[in-house]
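Asks: just coords:
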């Protein structure tokens, strides 16, 4: 092997994250007060549908900013305060993009004061009061998606035109046109909804059943294929999740996704799917649900909430979330990994302790799973009725 052939790190598909999150915009080119007002308007309009957040810097006097609050002044590196209506964490460690992404991993939309922080996309305000400041930050205009004209401004600055190829094709609104600005962000967020893939869990060893549950013929074909075909009507791509040695047993007409998180059961299969496509949402179904039908999948997908960690049914059997017929959003990927780091491999535990969109099934029997020969015979009788 030559030095050029040597690869120090494994090649992984990285999520499409910015400095803070997947969808982030920095407002730049106008005073901080105007940016705060603009952020307030957008957040107020979108917060009922999306988890929104805002990033800024303190505008306190330098001497006041240098004084550490609370126990930090005594040497603590972090302090948590339950403020009753909100929660506050102060800490002294320096921040970088990796830590920001951890903090904002569940956010759908991050708005940034571009006078102090950068973001993956930008909204440029053409404002004479900040002409010189904007010119100093022209190198930050890497992905401008909207131009706003402040009161009394009619033309885009020459240096902005030079910095943004094709700037004429961008939407240009008045800074005072709140409705159009809000509409812009609503459209951007709708376009950003993650694509939905399907994953049929067929990699279990079926020890209680005594034979491969995915190969049982309930509806004229092996159950793993029946489930995959059922998901195709609701998903962009559908994969059958299996162990590596099982792939040769799967019909070539179906895509497979082998476990790369070994020995973790369904938890590992879900993580393996996100490792393959971290920006997709995954509709995960177990292969041992012989009564699952289109109506149940239609209810689940039509009531999907992409702002939640996941969308799932309330189990009619125990009242807990049903983890193996669930839409897992991309934001659940780092959450699943964090639970794994704490020693947990139960997807239901993640759902219980996260912001999960829970819905009541219109057809509870569709969630009945079959794990033993006795349960198999029971469901056979139901199917012939």
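Replies: That came in fine, so what should we check first? Keep in mind that what you see is a predicted model, and the values were worked out from it rather than measured. Numbers count the residues shown, from 1 in each chain.

Asks: Please make it C-alpha for all contacts and neighbour counts, starting now.
Replies: OK.

Asks: tell me the contacts of residue 210?
Replies: Contact analysis of residue 210 by Cα atoms under 8 Å, 6 or more residues apart in numbering lists 372-373.

Asks: Now do the SS call for it.
Replies: Under DSSP: H, G, I helix; E, B strand; the rest coil, the three-state class of residue 210 is coil.

Asks: And it, how close does it get to residue 40?
Replies: Distance, residue 210 to residue 40, by Cα to Cα, to the nearest Å: 59 Å.

Asks: repeat for residue 255
Replies: As for residue 255, its distance to residue 40 is 45 Å (criterion: Cα to Cα).

Asks: what do you get for residue 370?
Replies: Applying Cα to Cα, the value for residue 370 to residue 40 is 51 Å.

Asks: Neighbour count: those two, which is higher?
Replies: residue 370 (20 against 13; other Cα atoms under 10 Å).

Asks: can you give me the helices in the stretch 51-200 of the chain?
Replies: For the stretch 51-200 of the chain, the helices defined by DSSP state H, counting those that start in this stretch cover 62-66, 97-103, 131-136, 158-163, 178-191.

Asks: export the ones you listed to a markdown table and tack on mean neighbour count and distance to residue 348?
Replies: Formatted as a markdown table, those follow (neighbours: other Cα atoms under 10 Å; distance: least, Cα to Cα, whole Å):
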| stretch | mean neighbour count | distance to residue 348 |
| --- | --- | --- |
| helix 62-66 | 9 | 43 |
| helix 97-103 | 13 | 22 |
| helix 131-136 | 15 | 49 |
| helix 158-163 | 13 | 49 |
| helix 178-191 | 14 | 28 |
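
Asks: Can you lay out these as JSON lines showing distance to residue 376?
Replies: What follows is these, written out as JSON lines (distance: least, Cα to Cα, whole Å):
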{"stretch": "helix 62-66", "distance to residue 376": "67"}
{"stretch": "helix 97-103", "distance to residue 376": "44"}
{"stretch": "helix 131-136", "distance to residue 376": "69"}
{"stretch": "helix 158-163", "distance to residue 376": "66"}
{"stretch": "helix 178-191", "distance to residue 376": "43"}
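
Asks: ok, structure two:
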């Protein structure tokens, strides 16, 4: 065979739920907020499991009993923001590509996850949706190919914490999701925003 090894063996796609935020504006852990009979993190894990081979959780915090057996990784020490969890997943499982979802996306739907997966293509290292088409990308519901790790390590090594930096890198695409899917990217940070959610 003459192809590159990474082309011949693409590796698995797993899901990673990020729970490492401080939830300072909400005043309590967002991943444990309840909607119906499930916590937000239980719902997110369930949706990811419909689309990928395996799901892990990145970050510290208590979990509902139903998720105690889910593999976890600790955030990377010395970093801040979502990079700490995403990079932790890459370092623990270097041969895995990742469908990443934050824990505070209460309107997340399976179709949005499948849209991200369908947007993959040869040479694409990451898919960071640009909802408004204004250059601001969404790294917290996104796809990261296993070959994206060097870009993340570069961000970490230069002291950057904003993953928006990725949008200018070769191999990173920033498509706009269909309008019907865009509510999946809405995050909730405050009690006021929480109160505006449909039951």
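Replies: Noted; the coordinates are in hand. The structure displayed is predicted, hence computed values, not measured ones.

Asks: Out of the helices of the stretch 51-200 of structure 1, which is closest to residue 336 of structure 1?
Replies: Between residue 336 of structure 1 and those, the tightest spacing by Cα to Cα is seen for helix 97-103, at 12.6 Å.

Asks: In structure 2, which residues correspond to that closest one?
Replies: Under TM-score structural alignment, there is no match for helix 97-103 of structure 1 anywhere in structure 2.

Asks: For the longest strand seen in structure 1, give me the average deviation versus structure 2.
Replies: The single longest strand within structure 1, with elements called by DSSP state E, is strand 321-328. Its aligned residues in structure 2 lie a mean 0.9 Å from strand 321-328 of structure 1 after superposition (mean Cα distance after the TM-score superposition for structure 1).

Asks: Are there helices or strands packed against that strand, and which ones?
Replies: Contact here means 3 or more Cα pairs under 8 Å, 6 or more residues apart in numbering; DSSP states H and E; on that basis strand 321-328 of structure 1 packs against strand 281-286, strand 310-314, helix 347-352.

Asks: Could you give the residue range in structure 2 aligned to it?
Replies: Using TM-score structural alignment, strand 321-328 of structure 1 lines up with residues 137-144 of structure 2.

Asks: ditto for stretch 159-166 of structure 1
Replies: Per TM-score structural alignment, stretch 159-166 of structure 1 has no counterpart in structure 2.

Asks: Near residue 167 of structure 2, how many other residues are there?
Replies: Residue 167 of structure 2: 21 surrounding residues under other Cα under 10 Å.

Asks: distance of the corresponding residue of structure 1 for it from residue 109 of structure 1?
Replies: For residue 167 of structure 2, the aligned position in structure 1 is occupied by residue 351, per TM-score structural alignment. Using Cα to Cα, residue 351 of structure 1 is found at 22 Å from residue 109 of structure 1.

Asks: Residue 372 of structure 1 too?
Replies: Residue 372 of structure 1 is 45 Å from residue 109 of structure 1, by Cα to Cα.

Asks: ok, now residue 121 of structure 1?
Replies: Going from residue 121 of structure 1 to residue 109 of structure 1 by Cα to Cα gives 12 Å.

Asks: Now for the two: what residues contact both?
Replies: residue 24.

Asks: which residue ranges form the helices in structure 2?
Replies: Under the criterion DSSP state H, structure 2 carries helices at the ranges 5-8, 40-49, 83-92, 110-118, 149-157, 191-195.

Asks: got these as CSV, with distance to residue 181 of structure 2 columns?
Replies: Shown next, in CSV, are those (distance: least, Cα to Cα, whole Å):
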stretch, distance to residue 181 of structure 2
helix 5-8, 30
helix 40-49, 14
helix 83-92, 23
helix 110-118, 6
helix 149-157, 27
helix 191-195, 19
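
Asks: Show me the one of these that comes nearest residue 135 of structure 2.
Replies: Once those are compared by Cα to Cα, helix 110-118 is nearest, at 17.7 Å.

Asks: Just give me how far that closest one sits from the chain centre.
Replies: Computed by Cα atoms, centre = their mean, to the nearest Å, the chain-centroid distance of helix 110-118 of structure 2 equals 12 Å.

Asks: If you count neighbours, what's buried in that helix?
Replies: Residues of helix 110-118 of structure 2 classed as buried: 110, 112-113, 116-117 (neighbour count, 16 or more other Cα atoms under 10 Å).

Asks: what do you get for stretch 186-193 of structure 2?
Replies: For stretch 186-193 of structure 2, burial by neighbour count (16+ other Cα under 10 Å) applies to 187-189.

Asks: Check stretch 91-110 of structure 2 too.
Replies: For stretch 91-110 of structure 2, burial by neighbour count (16+ other Cα under 10 Å) applies to 95-110.

Asks: Likewise for stretch 167-187 of structure 2?
Replies: The neighbour-count check on stretch 167-187 of structure 2 (16+ other Cα under 10 Å) flags 167, 171-175, 177, 181-182, 184-185, 187 as buried.

Asks: Nice, that's everything, thank you.
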